[in-house]
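Student: everything below, folded, please.
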Amino acid sequence: MKKIGFLSFGHWSPSPYSKVRSASDSLLQSIELAVAAEELGADGAFFRVHHFARQLASPFPLLAAIGARTSRIEIGTAVIDMRYENPFYMVEDAGAADLIAGGRLQLGISRGSPEQVIDGWRYFGYAPAEGETDADMARRHTEVFLKLLEGEGFAQPNPRPMFPNPPGLLRLEPHSEGLRKRIWWGSGSNATAKWAAELGMHLMSSTLKNDESGKPFHVQQAEQIAVYREAWKDAGHEGEPRVSVSRSIFPIVNDTDRAYFGHERRSTDQIGFIDENTRAIFGRTYAAEPDVLVKELAADEAIAAADTLLLTVPNQLGVEYNAHVISSVLKYVAPELGWR
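Tutor: Reported below is the predicted structural model:
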């Protein structure tokens, strides 16, 4: 059994072929797709955060709106770039959205990836400390965020407050009990997967990672998951950690599917560089008739090792088509693989 959700980047474009022409379209259609996914029996609605781009950016208003319109599915991010975040303000936003959703937030965070502008986090007022890299800064922001989520008081109260205070040091409000246990780290390497386990975060592994061995993508990702699980065990955390992987999966069940994704039948892993020094491997797209997909996905070692699968959706094709893709996976593929 696996939890199956979708992951949207929330692209919009004034292109005549796009069904998502504006930021308003992207936000409102994201809500509608989450509602549709819940009705179809999917388990989660997740969104990527990018700044300075025609994509989804500030996630918490969107997560809160989805929380108010749904009742069951998990709602989350995959991922928030922590180089851009004020951990204190983020704790308040996250707490409010989680309370609106009734404790269903699953927040994926990370050190980020190359963005639309050079060092965009500097425009947000952040800069690495002396001797830090931007990745170090993201991890520092993360450690502060995790500590604040524990809900312990740390701020000295005013002796003459405007409103009565509870006794002792004050914490940030609103506090959502249990959210600290629902934080995930988006890891692109074995080393950061190990670091995430040590801090008690769940693991998100995307459709790309650092090419650390030259092996096929799904094999490297499965090895990363094994490193993570071993580190979790060594750290002595209670319970079992959760692990998600993201995949582009398109069952071809009609002529529209064939027109959009038939050319992806022969898709393979790709190698590229996400910056001057980091060689990365990008996972293939799975597109075929359901019986072929079942055989191909059964051989994906990372999917087998994960408890959660996020389906990356082409959101510019609109809510109706993306709901169709999710439905096709749930109806024709998941049962045959024992995911349902």
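Student: only C-alpha atoms for contact and neighbour calcs from this point on.
Tutor: OK.
Student: as a check, name the ranges of all strands in the stretch 51-200 of the chain.
Tutor: Listed in chain order, the strands of the stretch 51-200 of the chain (DSSP state E, counting those that start in this stretch) span 74-81, 105-110, 183-186.
Student: quick one: those as TSV, columns for mean neighbour count and distance to Pro314 too.
Tutor: Listed next are these as TSV, based on neighbours: other CA atoms under 10 Å; distance: least, CA to CA, whole Å:
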stretch	mean neighbour count	distance to Pro314
strand 74-81	25	15
strand 105-110	25	20
strand 183-186	26	21
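Student: need those in TSV (columns: distance to Tyr17).
Tutor: Output for these, formatted as TSV (distance: least, CA to CA, whole Å):
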stretch	distance to Tyr17
strand 74-81	26
strand 105-110	31
strand 183-186	32
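Student: which of those sits closest to Asp255?
Tutor: Between Asp255 and those, the shortest gap by CA to CA is with strand 74-81, which sits at 31.0 Å.
Student: another one to check against the first:
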Amino acid sequence: MKKIGFLSFGHWSNHPAYKTRTASDTLLQSIDLAVAAEAIGLDGAYFRVHHFAAQLASPFPLLAAIGAKTKSIEIGTGVIDMRYENPLYMVEDAGAADLISGGRLQLGISRGSPEQVIDGWRYFGYEPAEGETDADMGRRKALAFLDKLNGVGFAAPNPYPMFPNPPGLLRLEPYSEQLKDRIWWGAGSNATAIWAAENGMNLQSSTLKFDESGKPFHVQQAEQIRLYKEAWKNAGHQRQPRVSVSRSIFALINDQDRYFFGQETNRVDKVGFIESDKRAIFGRSYAGEPDQLIRELAQDEAIQEADTLLLTIPNTLGVDYNIHVLSSILEHVAPGLGWR
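Tutor: Here you go, the predicted structure:
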């Protein structure tokens, strides 16, 4: 059994073929999509976060809105770039969204990836400390965020406050007690997956990672997950961790599916460079008749290692078509692989 969710990049553009012409379209359709996904039995609604782009950027208003209109589906991100964040303000936003949803927030964070502008976090008022890289800054902020999620008071109260204070040091409010156990780290390398385990975060592994061995993508990703699980065990954490992987999977059920995704059949992994000098491997897309998908996905080692699968969706094609895409996987593919 696996939890199955969708991952939306939240694109919009004034393009005649798009159902999402504006930011408003994308935001409102994201809410509708999560509601409809819950109705068909999907387990999660996750959203990418990118700044300076015609994509979803500020996740907490959207997550809170979805939480208020749904009852059971997990809501999350994949991922929030911590280089851009104020960790304390984020504790408050995340706590509020989690309480509105009744404890369903699954918050994916990371040090971030190449963005639309050069050093975009500088425009948000953040600079690495002396001797730090921007990646170091992102990880430092992540640890500060985790620390304040503990709910331990740290701020000295004003002796003449506007409202009476409880005794002792004050924590951030609103506080969500179990949220710290539902923070995920998006790891692009084996080393950062191990670091995430040591610091008690769940693991998100996407369709891209640094090419560390030259092996096929799904094999490298499976090895990353195994290293993470071993590090988690060695760290002595008391709960079981969760691991998600992302995949682009399209069951070709009708002519419209074949028109949109027929060219994706027989795709292979790709190798390229990110941040100009770092060799990365990009996982293949899967598209085909359901029986073909079942045969191919059964060989994907990383999916076998993960407890959660996030299906990347073409959000620009609208709510109805994306529910068709997701329903096709649930009905025609998942049972044949033992996911349902």
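Student: Leu337 of the first structure is nearest to which of the strands of the stretch 51-200 of the first structure?
Tutor: The nearest among these, by CA to CA, is strand 74-81 at 22.1 Å.
Student: and the closest one, what does it pack against?
Tutor: Under the contact definition 3 or more CA pairs under 8 Å, 6 or more residues apart in numbering; DSSP states H and E, strand 74-81 of the first structure sits against strand 44-47, helix 59-69, strand 105-110.
Student: measure how it sits relative to strand 105-110, angle-wise.
Tutor: Strand 74-81 of the first structure runs at 20 degrees relative to strand 105-110, counting by axes from the mean of the first three to the mean of the last three CA atoms, to 10 degrees.
Student: how far apart are strand 74-81 of the first structure and its match in the second structure?
Tutor: Here strand 74-81 of the first structure, set against the second structure after superposition, deviates by a mean of 0.3 Å using mean CA distance after the TM-score superposition for the first structure.
Student: where in the second structure does that strand fall?
Tutor: Aligning strand 74-81 of the first structure against the second structure (TM-score structural alignment) gives residues 74-81.
Student: how long is the matching stretch end to end?
Tutor: Stretch 74-81 of the second structure stretches 20 Å from its first residue to its last (CA to CA, to the nearest Å).
Student: what residues does it touch?
Tutor: Residues outside stretch 74-81 of the second structure that contact it (CA atoms under 8 Å, 6 or more residues apart in numbering): 7, 43-50, 59, 63, 66-67, 104-113, 138, 185-186, 204.
Student: follow-up on the earlier one: export the helices and strands packed on strand 74-81 of the first structure as JSON lines, with columns for distance to Ser248 of the first structure.
Tutor: Listed next are these as JSON lines, based on distance: least, CA to CA, whole Å:
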{"stretch": "strand 44-47", "distance to Ser248 of the first structure": "14"}
{"stretch": "helix 59-69", "distance to Ser248 of the first structure": "22"}
{"stretch": "strand 105-110", "distance to Ser248 of the first structure": "19"}
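Student: kindly compare burial across those and name the winner.
Tutor: strand 44-47 (a mean of 26; mean count of other CA atoms under 10 Å).
Student: mean deviation of that one from the second structure?
Tutor: Mean deviation of strand 44-47 of the first structure relative to the second structure after superposition (mean CA distance after the TM-score superposition for the first structure): 0.2 Å.
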